[in-house]
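> Following is a predicted model, sequence given first.
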Amino acid sequence: MKWKKLTVGPVQENTYIIYNNLNEAVVIDPGSEGKRIIQTIESLKVKPLAILLTHAHFDHIGAVDDVRERYNIPLYIHKKEADWLSDTKKNGSKYFGQSITAKPATHILTNTDNTLKIGNFSFEVLTTPGHSPGSVSYYLKSSGAVFSGDALFAGSIGRTDLHGGDQDVLINSIHEKLLHLPEETMVLSGHGPETTIGMEMDSNPFLSGF
């Protein structure tokens, strides 16, 4: 598996295009700049099969409809944030002077951690709430990578002062779900640079004591 990271929009959100040697692709969190995301997909000569959302804050959903309509592919989101796609208060765009929405998702994820198979991809869906109630992380065990959304960053964790945020819940999610992954696991976050589970266990100031 390979991935391409595009940093998009005014808050520098990371959109990921994951693809394999069969030229299948999955897009995670197309947050903004839909035209640029589509141009990158075309340049990679891959076929998108689905869009996966780690959560539904406005900076992660702004280009959902552009990509979905271009390729006629399904959208996956956790059930606790399904209605956030159309609610500018819950997705936060209203408070940043914007009105960002997306059409309803086609597939709803539940609270239970499970395996999601899309084409030749097999993701372990880890429920990691705290930054938002329906945050999830997508773990590709075969590739040693986890797409953590805004749960865990290099040297930091997600903010919890937005709708439904809870820092205690977030710390518990990271401890119970992400820090149990192998230390060499690459962490591909919703903002900022890549890191590893081991590096965050050793040096992340928010996770001291774990």
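On my side now, so go ahead.
> For the rest of this, base every contact and every neighbour count on C-alpha atoms.
Will do.
> mind checking the longest helix of the chain?
helix 34-44 (DSSP state H).
> And for it, what's in contact with it?
Residues outside helix 34-44 that contact it (Cα atoms under 8 Å, 6 or more residues apart in numbering) are 6, 17, 30, 47-48, 62-64, 66-67.
> now it: how far from the chain's centre is it?
Centroid separation between helix 34-44 and its chain, computed with Cα atoms, centre = their mean, to the nearest Å, is 18 Å.
> Equivalent analysis for stretch 14-29, please.
Here stretch 14-29 is found 12 Å from its chain centre; the criterion is Cα atoms, centre = their mean.
> Check stretch 193-204 too.
18 Å.
> Please apply the same query to stretch 163-179.
Counting by Cα atoms, centre = their mean, stretch 163-179 comes out at 15 Å from the chain centroid.
> got the buried residues for it?
165-167, 169-175, 178-179 (16 or more other Cα atoms under 10 Å).
> can you list contacts of that stretch?
By Cα under 8 Å, 6+ apart, stretch 163-179 touches 90-92, 126-133, 151-152, 158-160, 197, 201, 207, 210.
> Tell me which entries of the residues you listed lie within strands.
Using DSSP state E, the subset of those located in strands is 126-127, 152.
> ok so, going back, weed out the non-buried ones from the contacts of helix 34-44.
Using 16+ other Cα under 10 Å as the burial test, those include 6, 17, 30, 48, 62-64, 66-67 as buried.
> From the centroid of this protein, which residue is nearest?
The residue lying closest to the centre of the chain (Cα atoms, centre = their mean) is residue 54, at 3.1 Å.
> which SSE is that residue in?
Following DSSP states H and E, there is no helix or strand that holds residue 54.
> for it, what are its contacts?
Per Cα under 8 Å, 6+ apart, neighbours of residue 54: 28-29, 77, 135-138, 147-150.
> A further structure is provided below for comparison with the first:
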Amino acid sequence: MTARVDHAVVSGTFSLDGETHQVDNNVWVVGDDSECVVIDAPHDVDAIMALVGDRNLRAILLTHAHDDHCRVAPQLRERAVAPIMLHPDDRPLWELTHADHLWDVDLGDGFEIMIGGITLRAIHTPGHAPGAVCFHAPALGVLFSGDTLFQGGPGATGRSFSDEDVIVDSIRTRLLDLPEETVVHTGHGPDTTIGAEKAALGPA
């Protein structure tokens, strides 16, 4: 089987620091015809399961624990019998949404999972959130950046548990050395490339 990336956009809310906003989130599913992983679990279990189809869902990989990226992770875990994986530094954010239960597997920097004959590797990129990670799939030439890197630059900071200097350092030291043609699949909005964002960020 040949690994591929499936995509959907789901709508809901993001709440933090006493504010709530309407948001559209990207959902990414990586795998082949028999097995897959889901990257982030926002808003709508049925929409995510429609992408998964009749495949074996091996894992729910979370780029970070803002509620618009993890809100339906426990329901998805129950529906598909798949473990939730999250970087442990995001526990304070996770507990704002899911105070009564935890995720299943800690995602450390360099964590790898094989799916559909390819490898996804976690890259710890704090700044937008303490435990933010990106997932690199070299065989597909793609990076799943969550809210760390967007078309036009770094993800938002200025809220609780975020830091502008840290996110810029994460991008420059952890991501910009990837091949410039790497396609960046983001947590919200359109794709970009490493080369485009390297040019936009300028020298370190």
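Nice, thanks for sending it over. Bear in mind that the values here come from a model prediction, so they are computed numbers and not experimental data.
> Ignoring the adjacent residues along the chain, who's closest to residue 204 of structure 1?
Spatial nearest neighbour of residue 204 of structure 1, chain neighbours left out: residue 155 (4.6 Å); criterion: Cα to Cα, 6 or more residues apart in numbering.
> What's the separation between the corresponding residue of structure 2 for the residue nearest to the centre of structure 1 and residue 117 of structure 2?
Using TM-score structural alignment, the equivalent of residue 54 of structure 1 in structure 2 is residue 63. Look at residue 63 of structure 2 and residue 117 of structure 2: by Cα to Cα, to the nearest Å, they are 22 Å apart.
> hang on, the earlier thing: redo the buried residues of stretch 163-179 of structure 1 as TSV? Include secondary structure and distance to residue 35 of structure 1.
Below are the buried residues of stretch 163-179 of structure 1 laid out as TSV (DSSP: H, G, I helix; E, B strand; the rest coil; distance: Cα to Cα, whole Å):
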residue	secondary structure	distance to residue 35 of structure 1
165	coil	31
166	coil	34
167	helix	35
169	helix	36
170	helix	33
171	helix	36
172	helix	37
173	helix	34
174	helix	33
175	helix	37
178	helix	33
179	coil	36
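> Let me know the closest of those residues to residue 106 of structure 1.
Taking Cα to Cα as the measure, residue 106 of structure 1 sits nearest to residue 165 out of the buried residues of stretch 163-179 of structure 1, at 24.9 Å.
> which position in structure 2 aligns with that closest one?
In structure 2, residue 165 of structure 1 lands on residue 162 (TM-score structural alignment).
> Any figure for the gap between that match and residue 130 of structure 2?
With distances taken as Cα to Cα, residue 162 of structure 2 is found 7 Å from residue 130 of structure 2.
> Structure 1: which residue goes with residue 145 of structure 2?
Matched by TM-score structural alignment, residue 145 of structure 2 corresponds to residue 148 in structure 1.
> What is the neighbour count of that match?
When neighbours are defined as other Cα atoms under 10 Å, residue 148 of structure 1 has 25 of them.
> Give the helix, strand or coil label for it.
strand (DSSP: H, G, I helix; E, B strand; the rest coil).
> Next up, the contacts around it.
Counting by Cα under 8 Å, 6+ apart, residue 148 of structure 1 makes contact with 54, 136-138, 187-190.
> now swap in residue 62 of structure 2 and tell me
39-41, 69-70, 84-86, 133.
> How about it: what's its closest non-neighbour residue?
Leaving aside its sequence neighbours, residue 62 of structure 2 sits nearest to residue 40 (Cα to Cα, 6+ apart; 4.7 Å).
> okay, now the counterpart of that neighbour in structure 1: neighbour count?
In structure 1, the residue paired with residue 40 of structure 2 is residue 29, using TM-score structural alignment. The number of residues packed near residue 29 of structure 1 is 27, by other Cα under 10 Å.
> In structure 2, what residue spans correspond to strands?
Here structure 2 has its strands, by DSSP E, at 4-16, 19-31, 35-39, 56-61, 84-86, 105-106, 112-115, 118-124, 133-137, 142-146, 149-150, 153-154, 183-186, 192-193.
> The fourth one vs structure 1, average distance?
Think strand 56-61 of structure 2. After superposition onto structure 1, strand 56-61 of structure 2 sits on average 0.7 Å from its aligned residues (mean Cα distance after the TM-score superposition for structure 1).
> Cool, thanks, talk later.
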